[in-house]
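# here you go, sequence then predicted model.
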Amino acid sequence: MFGLNIGVKKGEYSILYMSPETLLNLEAWKDILLSSKVYAEKVSLIAIDEAHILESWGETFRPTFARLGELRSHFPCVPFLMLTATCTQHILKQITTRIYLPNLKMYTASPDRPNIYLECKRATDIFKELNWLFQEVKEKGIKARKTLIYVRSLSKGGCLFRDILGHLREYAFHEKRKTHNSSYIALYHAGMNSKDLNYILEEISKPEGVIRIAICTIAFGMGINIPDIDMVIHWGACFSIMDYWQEVGRAGRDGRKAKALYFITPGSLLHASDEMKNLCRSVEKKDSKCFRSAILSHFIGHTKTSQLVCTLQCTDCNCSRCNCCYLCYHECPCRKTQDN
């Protein structure tokens, strides 16, 4: 490690990957950025990935993100590359303010994930709404689909974990061995020790891993890339549309069809942003004809028509609408013909 630090200080590496905390701690800031002639003369690009978190994390959760703007004063002529898949107009304004980018050149792409079917509804009883999922675990065990259940607080996650284990009883364990490492259900949150967190990530990443349902907080987020998550369920309203879409994106990363089910529980919207409240009101009042479009309209790069969605095939009527969202599914002309 000592040799690595010496190499970094001498500028022996072409590319450096660092967290803001590592980059802006006292030693790195003083010895590398402020005192090194090598860095003053040879830095050619500063890239910030997941740039949207400058706005969402920069005040409380990881305040060091708010300091990244200081780099602009020390590298005034160096190009900055900001990367994010979920940027709204509000976030863009915050980013340009924090990083001081008056002449921003922007290239956009649609943040759509067309292989994920979307559904939204109000709910009170998780065992009524997800009885089919728990029944699948009982019947298929290790062959049940991989599912993430996002909750908005650790206390809610703990209660659900306890209740689901109690509901499944001996069916919650592989081959009925009631041990920590044989449970189909896991609870994942930032307060856990690294050994337990690593076990959950490693196990759920395996195609035939024991864990089939992970109840998780926002800690199960960036940097986690599990290709075969079949379903993401939100039990309780997200704070923002950006948070929601980021978490939906954990499903179907291998390109296969996946589902995202959004359950608005009593009281959960009280702590949501105005944009999330407005979204939920609009779909409940049927002001929106498509849940996907109502979500994507908040993001830069969204186009009204998703060409990718139209390439999907529906097992019921071979149309794209049934694969989009629950609103499109119920309004599909083919569906109405079948119902009649």
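Perfect, I can see it now.
# drop to CA atoms for contacts and neighbour counts, all remaining ones
OK.
# quick one: the strands in the stretch 201-340 of the chain?
Secondary structure of the stretch 201-340 of the chain, counting by DSSP state E, counting those that start in this stretch: strands at 213-216, 231-235, 258-264.
# quick one, the second one and strand 258-264 angle?
Orientation of strand 231-235 against strand 258-264 (axes from the mean of the first three to the mean of the last three CA atoms, to 10 degrees) gives an angle of 0 degrees.
# now for strand 231-235, which elements pack on it?
Under the contact definition 3 or more CA pairs under 8 Å, 6 or more residues apart in numbering; DSSP states H and E, strand 231-235 sits against strand 147-150, strand 258-264.
# with the last one instead?
In terms of contacts (3+ CA pairs under 8 Å, 6+ apart), strand 258-264 is packed against strand 116-122, strand 231-235.
# can you pull out the helices in the stretch 151-300 of the chain?
In the stretch 151-300 of the chain, the helices defined using DSSP state H, counting those that start in this stretch lie at 154-168, 194-205, 241-248, 274-284, 291-296.
# re the thing from before, of all the helices and strands packed on strand 231-235, which lies closest to Phe291?
Counting by CA to CA, Phe291 lies closest to strand 258-264 out of these; the figure is 11.0 Å.
# residues touching the closest residue to Glu129 other than its chain neighbours, list them.
With CA to CA, 6 or more residues apart in numbering as the measure, Ala123 is the residue that lies nearest to Glu129, at 7.4 Å, once sequence neighbours are left out. Residues touching Ala123, when contacts are defined by CA atoms under 8 Å, 6 or more residues apart in numbering, comprise 129, 263-266.
# switch to 6 Å and redo it
263-265 (CA atoms under 6 Å, 6 or more residues apart in numbering).
# who's in contact with stretch 272-279?
By CA under 6 Å, 6+ apart, the residues outside stretch 272-279 that reach it are 239-241.
# most neighbours out of those, which is it?
The member of the contacts of stretch 272-279 surrounded by the most neighbours (other CA atoms under 10 Å) is Ile241, with 23 neighbours in all.
# state the distance from the closest residue to that residue other than its chain neighbours to Ile149.
Setting aside the residues directly before and after it, Ile241 is nearest to Met276 in space (CA to CA, 6+ apart), at 5.7 Å. Distance of Met276 to Ile149, given as CA to CA, to the nearest Å: 19 Å.
# swap in Gly236?
Note on Gly236: its distance to Ile149, by CA to CA, is 10 Å.
# of the two, which one has the most company?
Neighbour comparison, Gly236 and Ile149: the larger count goes to Gly236, with 24 against 21 (by other CA under 10 Å).
# for the more buried one, give me its contacts.
263-265, 268.
# go with 7 Å
For Gly236, the contacting residues are 151-152, 263-265, 268, taking CA atoms under 7 Å, 6 or more residues apart in numbering as the criterion.
# which among these gets closest to Leu201?
Val151 (17.6 Å).
# so that closest one touches Ile233, yeah?
No - contact status for Val151 versus Ile233: not in contact, 8.8 Å apart, counting by CA atoms under 7 Å.
# put this next to the previous one:
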Amino acid sequence: MEDQLLSLSEMNISACSLTMDGSFFNIVSRGDSFRPSFSKLGELTAIFPRIPHLALTATATAKCIEQLCEILQLRDVKLVTSNPDRPNIYYKIRTRLPNVKKYDKYDDLIKPLCTELKSLKSAFPVTICMDSLESLAYCYQFTEEFLDEDAYDPVEQVPENRIFAMFYKDYTTYNRSDIRMHFRPPTSLEKYMQESGRAGRGGQPSRATLYFNKSDIAANRQGITDEMRRYCKSDDLCLRLLFVKHFGFSETLFEGEKKNFCSSCRNDE
């Protein structure tokens, strides 16, 4: 990347503005562990010092914004923020079996989904499960064997008729409810916001369910933050409010009944 940046300066290229999308997640959160060259994007500011620079992110705290401005070498920053609350997403937390139950812990989560999927077929909510490649490979095999000949709707066995392991390119073209299931919590609220926030992009009512066990939120788990651990253990605090407060806001945008705020608020009633 250094050679490319040098080429830009030597070629005397004219630019009217520079835009970086997903800046927090790619530059601050993942940084050198993902693509070391991302941390050098601030050199663009030195090459193009007199044009506007726009950095976009959906998941950054005040501290992270300071880090981002430093990495990108931004000066005279005008900050535009909006409340990250997603009123159409219902947040839910549940415990799962301990890791010693190597396959039972997956069966316990995936079997109820498969049972409902077999019954509803194409009417089943669009559901995306997130975890390690090993667990997802196991869940794929379990689902394929469980559904057997019911894996297609209509019954003709062609790829476009599969009712699982499908990929939706356009999130605005369907009206069904949308579900994100984490079989294990990510290491930070920023990552969870990024991943769960992909639900309900068309505005349809959706659900984000997070499963965890004691090992998942152990203090010695590499990279896990105190905020993520607190979120998982919050059975008496509003999950939605914890989210927005983490990102510097004091109120949620959701205006419905308390029982629809999150699983913690529903349990309070």
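Thanks, I have the structure now. All values derive from a computational prediction rather than experimental measurement.
# any idea what the TM-score is?
Overlay of the two chains. TM-score (TM-score structural alignment, normalised by the length of the second structure): 0.83; 257 aligned residues with a CA RMSD of 2.6 Å.
# which one of the contacts of Ala123 of the first structure sits in the busiest neighbourhood?
Looking at these with neighbours defined as other CA under 10 Å, the largest count falls to Phe263 at 21 neighbours.
# tell me the centre residue of the second structure?
For the second structure, Glu195 is the residue whose C-alpha lies nearest the centre (CA atoms, centre = their mean; 0.7 Å).
# translate it into the numbering of the first structure.
With TM-score structural alignment as the criterion, Glu195 of the second structure lines up with Glu247 in the first structure.
# contacts for the helix or strand in which Asp108 of the second structure is found, please.
When elements are assigned from DSSP states H and E, Asp108 of the second structure belongs to helix 104-120. The contact list for helix 104-120 of the second structure (CA under 7 Å, 6+ apart) reads 96-98, 124, 139, 143, 147, 150.
# what's the angle from it to helix 133-147?
On the basis of the same axes, to 10 degrees, helix 104-120 of the second structure is oriented at 40 degrees to helix 133-147.
# circling back to that earlier point, now, of the helices and strands packed on strand 231-235 of the first structure, which is deepest in the fold?
strand 147-150 (a mean of 24; mean count of other CA atoms under 10 Å).
# picking that back up, want to try JSON lines for the helices of the stretch 151-300 of the first structure, with distance to Val38 of the first structure as columns?
Putting these into JSON lines (distance: least, CA to CA, whole Å) gives the following:
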{"stretch": "helix 154-168", "distance to Val38 of the first structure": "46"}
{"stretch": "helix 194-205", "distance to Val38 of the first structure": "37"}
{"stretch": "helix 241-248", "distance to Val38 of the first structure": "38"}
{"stretch": "helix 274-284", "distance to Val38 of the first structure": "46"}
{"stretch": "helix 291-296", "distance to Val38 of the first structure": "44"}
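# Glu55 of the first structure is nearest to which of those helices?
helix 241-248 (11.2 Å).
# compared with the second structure, how much does the closest one deviate?
Following the fit onto the second structure, the mean deviation recorded for helix 241-248 of the first structure is 0.8 Å by mean CA distance after the TM-score superposition for the first structure.
# identify each buried residue in that helix, please.
When burial is assessed from 16 or more other CA atoms under 10 Å, helix 241-248 of the first structure yields the following buried residues: 241-242, 244-245, 247-248.
# Ala47 of the first structure: which of those residues is nearest?
Each of these was scored against Ala47 of the first structure by CA to CA, and Met242 proved nearest at 21.2 Å.
# gap between stretch 128-147 of the first structure and the chain center?
In terms of CA atoms, centre = their mean, to the nearest Å, the centre of stretch 128-147 of the first structure is found 22 Å from the chain centre.
# same question, stretch 88-108 of the second structure
From the chain centre to the centre of stretch 88-108 of the second structure is a distance of 17 Å (CA atoms, centre = their mean).
# Lys259 of the first structure matches what in the second structure?
So Lys259 of the first structure corresponds to Arg207, using TM-score structural alignment.
# mind listing what its match touches?
So, once contact is read as CA under 7 Å, 6+ apart, Arg207 of the second structure ends up touching 89-91, 178-180.
# ok, those vs Gly202 of the second structure, which is closest?
Closest approach to Gly202 of the second structure among the contacts of Arg207 of the second structure (CA to CA): Asp178, at 9.3 Å.
# what sits against the residue mapped onto that closest one from the first structure?
Per TM-score structural alignment, the equivalent position to Asp178 of the second structure in the first structure is Asp230. In this structure, Asp230 of the first structure makes contact with 145-147, 251-252, 258-259, judged by CA under 7 Å, 6+ apart.
# ok, now with 6 Å
Shown in contact with Asp230 of the first structure (CA under 6 Å, 6+ apart): 145-146, 251-252, 258.
# ok, it to Leu154 of the first structure distance?
Asp230 of the first structure sits 23 Å away from Leu154 of the first structure, taking CA to CA as the criterion.
# now swap in Ile213 of the first structure and tell me
Between Ile213 of the first structure and Leu154 of the first structure the distance is 16 Å, computed by CA to CA.
# before we move on, what about Lys140 of the first structure?
As judged by CA to CA, Lys140 of the first structure and Leu154 of the first structure stand 28 Å apart.
# same thing with His90 of the first structure?
His90 of the first structure sits 28 Å away from Leu154 of the first structure when distances are taken as CA to CA.
# these two: which is more packed in?
Remark: of His90 of the first structure and Leu154, Leu154 carries more neighbours, 18 against 13, as counted by other CA under 10 Å.
# which residue in the second structure aligns with the more buried one?
Leu154 of the first structure maps onto Leu133 of the second structure when the alignment is built from TM-score structural alignment.
# neighbours of Asp153 of the second structure, how many?
Neighbour tally, Asp153 of the second structure, other CA under 10 Å: 16.
# contact partners for it?
Shown in contact with Asp153 of the second structure (CA under 6 Å, 6+ apart): Asn161.
# hmm, 10 Å instead?
Asp153 of the second structure makes contact with 121-123, 160-163 under the criterion CA atoms under 10 Å, 6 or more residues apart in numbering.
# now for it: what does it line up with in the first structure?
Structural alignment places Asp153 of the second structure opposite His174 in the first structure (criterion: TM-score structural alignment).
# could you do Asn12 of the second structure as well?
For Asn12 of the second structure, the aligned residue in the first structure is Lys37 (criterion: TM-score structural alignment).
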